[in-house]
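Visitor: predicted model follows, preceded by the sequence.
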Amino acid sequence: MLPQLLVLLLILDWVSVSVWSQVKVPIPVLWMVPGPDLVLVSSPDSALDSALVPGLVSGPNPALVPGLAPGPDPALVLALTLAMEDLKEHHGLLKNHKLQLHKLEGQCDASMALKSLFKEKGAGLELLLLLGEACPSVTSLLLPALPALNMVQVSFLAPPPLLSHRRGLGHMVSTVPSDWALNQALVKLLQTLNWTRVGLISEKTQRISQALRDLQLQLDQAQVQVLSSVRFSQDACSALKQLKDREVRIFIALVEEHSASELFCCVYRQSLFGPRLQWLFLGAVGRWSLGWTQSLCSTQSLVTAAEGSIQVQVQGLRFNQDPGVSGKSAEQYEHLYLQRLSSFGLKAAPLHGFVYDAVWLAALALNRLLDQTKNQNQIGTLNPNKTLNAPRDLQLSAHKLLQAVKATRFNGVTGPVQFRGGERMATLELTQFQGSSSVVVGEFNTSDQNLTLNLHLLQFKGSGPPRDRTMVRTQLRHVTLALYVVMAAASSIIILFSLSILFLCLLNRRLRLVLWRSVSQEELLCLGVILCCVSVLVSGLDQVPVSDQTRTVLCSVHVWTLCVGHSVIFSVFFTEAWTQYSLRHHLPKSHLQTPWRLLLWLLLLEALVLSSWTLTDPLSWVETLLLLQVDQSEEDAMVQTVSCLCGCSSSELWVMTVCGYKCPLLLFVSWLEISVPQTEEEEQQRKTRNRELRNRSLQLGLEIDRLRRELFYPGSTQESTHKYPESTQETPPVNLNQQ
């Protein structure tokens, strides 16, 4: 009996061990999937039963029936189901554990979501992982509370861009790149095509509002000018009218997929398309299909308006022949997914591939933690009849799980899944709407911030990419060589002539009668003329290739020679006028020295002003805008004529200062010339000349009148001649003066 009893005990022990090895300890995972108010009825071979995922129940005939309570999107739930099926086929994954999914109710109701969360925690479950995504209102509430709840969220929706850029996601990791990465790709595209002036139009939603704020920050950092930023909720045409009034050429649109048809309809009705305009769109996952939503325009009109528009979007499935971590390639997964969808009569969800990879990311991260925990001998005896209590049995923490999620790398159906600072590294697509389809024209790699643009695939309505503004080509207007040669020759002749006169004056100075034994007026006049002619020679050297410092010196020489030359010439006329005025008014001889004192003070004042001008605000070469004309040789271009002149920051102020003391002196000299009295003989000669001029004017008028009468009144010529025969001959000069 004893040997038989021992054999029986061995058999029972072997059976208990085998049964114990087949029992897997469930790891509770809270999941949520936003979607329509529909409940999916699954096929009998579904991998998830109603206890794991509420809403998925067994039934003989798969069908889609409306539910009374809000339910998840069935197309996304199907992707989650396929991931769970593939996980069951990998027996070595998660060791003797399995994922147990608990649905979070109220994905779009914050109060209901919190109630469901605490209800699950109150049932004795130590929830460590939150899988999926809820509505933005619920996400914004749960995200900051995840560290306090000791939970990590693995999402399949794009995280908020501002938090992603600032690394403020905390305990959230998403398999979808954030809108911050989309904005980076868009800014790179603008820089590649040399677009620096844009207009923004966005829809009033919470997700787009966050993406818009981040886009504006990135545009400002890239020095891209935003001419106008408008938002709309219902009427997109009014918002487009504001951009049209600002003459925007590069439009950036941030709208939801269902609003694309309405926006393009307004674009078509306002003629905001053509070779000079370009539309850029920030999309999510998947490509738009125009015309499937109701609008006031036909499908052909929408296609015409959307022709050539470029969309930056997240790449969906990464099609290649390499199998992923699940053993299936992207083609195999998509084929199975579409086959299941067709059996249910569903439409594919753009995010289904990211849901599939999110489930695998959660499973691989937990498996990584289990391996680390086993190596550290921190795992105790597990009770197969009790749900896993993560802090007590595995001594895990949310921080360790978060690090494990960020360190996990694998090949998924959406491409390589890896993270940097919590941000998903992926490849973004740039597609252009050509004809009735979208063509991939470039890619943006978020890991190295590199944009690859296939220029040969891009198609524009014009000869090339449209410009963000009318190109203004600068054309420098120089002093023509012929004009400079003529002016230089004339100035040189005058300088030579003045030097000759100056030489003769100095040679014959002893033979001349000089009043005050000083420089004669002729010598001063020649010196002033020479200085003014030198300024003419210097001012025409704008085509000479010299340095900026040399041009500054030439500008100073031009101003000094012109001002000093003018003052010297003015001194000659002032001395002559003052001398005549003094002699005619019989002023004392001591007053004859007054002009020289005045001129001395004038030269000192001018030297002070010009020195201050040169030292404090030196002249330099300044471009002055002249005419703006249409360029006939190039499309959408203007020619701006520019002239290079000497100038400074306060040139008007300095010119007014110089004129402030020169103009009163010129008026004073004019008054002296007028005030000089004349003798009686000179006065009589002046009156005689005036009388002769008046007589000749009268005779000319009578002759013109006679010719007019002969031309228009031939019969009255004799009468006029007989009537006025002697009046023109015998009219005394005195009577003419009286008339």
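Guide: The structure has been received and is ready for your questions.

Visitor: make it CA atoms for all contacts and neighbour counts henceforth
Guide: Fine.

Visitor: which ones are touching residue 402?
Guide: Going by Cα atoms under 8 Å, 6 or more residues apart in numbering, residue 402 touches 152, 171.

Visitor: one more to weigh against that first structure:
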Amino acid sequence: LFFFFQCDNAKGLKAFYDAIKFGPNHLMVFGGVCATVTSIIAESLKGWNLVQLSFAATTPELADKKKYPYFFRTVPSDNAVNPAILKLLKHYHWKRVGTLTQDVQRFSEVRNNLTGVLDGKDIEISDTESFSDDPCTSVKKLKGNDVRIILGQFNEEMAVKVFCCAYDEEMYGSKYQWIIPGWYENLWWEAWINSSQCLSKNLLAAMEGYIGVDFEPLSSKTNKTISGRTPQQYEKEYNARRGDGQSSKFHGYAYDGIWVIARTLQRAMNYLNSTNKHQKIEDFNYSNQKLGNIFLNAMNETRFFGVTGDVVFKNGERMGTIKFTQFQEQKEVKVGEYNAVDDTLVIINNSIRFQGVEPPKDKTIIQEELRKISLPLYSILSALTILGMIMASAFLFFNIKNRNQKLIKMSSPYMNNLIILGGMLSYASIFLFGLDGSFVSEKTFETLCTVRTWILTVGYTTAFGAMFAKTWRVHAIFKNVKMKKKIIKDQKLLGIVGGMLLIDLCILICWQVVDPLRRTVEKYNMEPDPAGRDISIRPILEHCENTHMTIWLGIVYAYKGLLMV
């Protein structure tokens, strides 16, 4: 049992080989902090039948059991955050995300693993962007692809650049959610803000609300651990013993690692006692593959509650607890945790603060809103129309009742009746033109397109045609320069109006047969939601239209214009 600390491949290998060659037989290797040294030694352990347990090596590369079959770790790997991220995405129903990754192997490996985790889980990675030094182009592409939920993998220095770019592109606030590594140092941005090109207040504005994901240093449960202490009691004793010494977030995993080794050796001894009375763990040597496999299997069976939570291995990987923190008012606040053992996510009540009234949408939600005729306005116009029709009915009744009186008879009561009836038809069209999608179905609306056109056209021609006929009669009489008595009877005037209606009928039938009116929806530019929700409102307006609308209206307007002239 030994430790090695130096992050130098040559020195690490030499220390390891010296221990193998000159030291006593070691049952296991405990340690390995730096990824490069740890991976080199872990790859060679099979040759000595040695099991290695690390408490701080988080590089995803070490999860390859074909390459590192004898390697275990009590600390979750960098990839362990991905199932937690998946659970968070599911919790908030985010089905469309984008990734932004710094071109470093560590981050690329996590991104690649995340792609596999999300595959088949009904979550689309709509855009995958990476960068070396300047993330602004990638951030701009994410915005161009309408990515709202951004999963980032980059270090602190690049994080400052990313959020500066996000501020410039307005990719922050209520419409966006950034999810990034949570292992940054406290006040991490202060070390890099001076090298950036944005103001501190702008950077903090863009950072507000981001969610960090990292392993939990110590369990938040109050249960007693295998040592008899609660995680809180352990932390208190740890802080008391280290005094002013620097703390490491891996100390709990190192502590649990000692217990893992102890339980592994105990389990191996129990196994040997029950199966082979003549062999002990002290008989282990580097060529003893049988004992090496016993240690390997015993460690795989580890399960207990430690200061970092449930200590369970799956293919040598720690099934640990992942914590979620959120950047709120310039400080990190824990908002939830994910337990990999039972695959559960717990969000602390009312701890997550989204910038809007609800969590951001995973894409721009366009809600079409039918622009309707104002009901009060429609009611007022309908009331005025009814009054007009009542007044017209009164005039019609008066005209019919007194049609034989001299003055009324001289004014052509039949023509007057047609004028009134035409006006009443035109009045009736007001009711039909006020009916839209808020009152009738789409099919009914399309029928109304034809009905109201016919009613208004016939009403207009009837009223103005009768007025035209009366005017023509007066014109014909006064144009009679010989002053001969000339009688133009109402029957002739009715024929004139009938002829005009026949022309209307021909135009309307051709219009209906050749190019009928259809319900058409016109869409306008998007508008922000008045209620402040993270959606865009696209106003739509329904109206009646056909392919050659301009031609048909031109024919009708030209013909009707002659009546007015």
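Guide: Nice, I can see it. Everything numeric in this text was worked out from a predicted model, so none of it was measured.

Visitor: can you give me the TM-score here?
Guide: Here the TM-score for the pair of chains, by TM-score structural alignment, normalised by the length of the second structure, is 0.63; 420 aligned residues with a Cα RMSD of 4.2 Å.

Visitor: in stretch 137-156 of the first structure, which residues are buried?
Guide: In terms of neighbour count (16 or more other Cα atoms under 10 Å), stretch 137-156 of the first structure has its buried residues at 138-139, 142-143, 146, 149-156.

Visitor: helices - which of the residues you listed land there?
Guide: Here DSSP state H is the test, and these give 138-139, 142, 146, 149 as lying in helices.

Visitor: what's the closest of those residues to residue 354 of the first structure?
Guide: residue 139 (17.8 Å; Cα to Cα).

Visitor: the equivalent of the closest one over in the second structure: what's it in contact with?
Guide: Under the alignment defined by TM-score structural alignment, residue 139 of the first structure is paired with residue 38 of the second structure. The neighbours of residue 38 of the second structure, taking Cα under 8 Å, 6+ apart as the test, are 32, 57.

Visitor: mind doing that once more with 6 Å?
Guide: Residues in contact with residue 38 of the second structure (Cα atoms under 6 Å, 6 or more residues apart in numbering) are residue 32.

Visitor: for the residue positioned nearest the centre of the first structure, what are its contacts?
Guide: Residue closest to the average C-alpha location in the first structure (Cα atoms, centre = their mean): residue 224, at 2.2 Å. Contacts for residue 224 of the first structure (Cα under 6 Å, 6+ apart) come out as 196-197.

Visitor: please say which position in the second structure it maps to.
Guide: Alignment note (TM-score structural alignment): residue 224 of the first structure maps to residue 124 of the second structure.

Visitor: all helices of the stretch 101-250 of the first structure, in order?
Guide: 110-122, 136-142, 146-149, 161-165, 179-192, 206-221, 236-245 (DSSP state H, counting those that start in this stretch).

Visitor: can you list the ones you listed in a markdown table and add distance to residue 353 of the first structure?
Guide: Below are the helices of the stretch 101-250 of the first structure laid out as a markdown table (distance: least, Cα to Cα, whole Å):
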| stretch | distance to residue 353 of the first structure |
| --- | --- |
| helix 110-122 | 25 |
| helix 136-142 | 21 |
| helix 146-149 | 25 |
| helix 161-165 | 21 |
| helix 179-192 | 18 |
| helix 206-221 | 21 |
| helix 236-245 | 32 |
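
Visitor: nearest to residue 328 of the first structure, of those helices?
Guide: With Cα to Cα, the closest approach to residue 328 of the first structure among those belongs to helix 179-192: 28.1 Å.

Visitor: count of residues packed around the spatially closest residue to residue 46 of the second structure that is not a sequence neighbour?
Guide: Distances taken as Cα to Cα, 6 or more residues apart in numbering put residue 70 closest to residue 46 of the second structure, at 6.4 Å, once the chain neighbours are dropped. Residue 70 of the second structure has 25 neighbours, counted by other Cα atoms under 10 Å.

Visitor: map residue 70 of the second structure onto the first structure.
Guide: Per TM-score structural alignment, residue 70 of the second structure is aligned with residue 171.

Visitor: what about its match, distance to residue 155 of the first structure?
Guide: Per Cα to Cα, to the nearest Å, residue 171 of the first structure is found 11 Å from residue 155 of the first structure.

Visitor: try residue 66 of the first structure
Guide: With distances taken as Cα to Cα, residue 66 of the first structure is found 26 Å from residue 155 of the first structure.

Visitor: which part of the first structure matches the helix or strand hosting residue 399 of the second structure?
Guide: Assignment of secondary structure by DSSP states H and E places residue 399 of the second structure within helix 375-401. Following TM-score structural alignment, helix 375-401 of the second structure has no partner segment in the first structure.

Visitor: nearest to residue 598 of the first structure, of the buried residues of stretch 137-156 of the first structure?
Guide: residue 143 (86.0 Å).

Visitor: let's have the buried residues of stretch 137-156 of the first structure in a markdown table, adding distance to residue 683 of the first structure.
Guide: As requested, these are exported to a markdown table (distance: Cα to Cα, whole Å):
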| residue | distance to residue 683 of the first structure |
| --- | --- |
| 138 | 107 |
| 139 | 106 |
| 142 | 108 |
| 143 | 106 |
| 146 | 111 |
| 149 | 115 |
| 150 | 116 |
| 151 | 115 |
| 152 | 113 |
| 153 | 112 |
| 154 | 112 |
| 155 | 109 |
| 156 | 109 |
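
Visitor: looking at this, residue 304 of the first structure is in a helix?
Guide: Yes - using DSSP: H, G, I helix; E, B strand; the rest coil, the secondary structure at residue 304 of the first structure is a helix.

Visitor: trace it over to the second structure, please.
Guide: Aligned partner of residue 304 of the first structure by TM-score structural alignment: residue 205.

Visitor: contact partners for that match?
Guide: When contacts are counted by Cα under 6 Å, 6+ apart, residue 205 of the second structure touches no other residue.

Visitor: could you measure it against residue 164 of the second structure, distance?
Guide: Using Cα to Cα, residue 205 of the second structure is found at 10 Å from residue 164 of the second structure.

Visitor: count the neighbours of whichever residue in the first structure pairs up with residue 56 of the second structure for me.
Guide: Matched by TM-score structural alignment, residue 56 of the second structure corresponds to residue 157 in the first structure. Neighbours of residue 157 of the first structure under the rule other Cα under 10 Å: 20.
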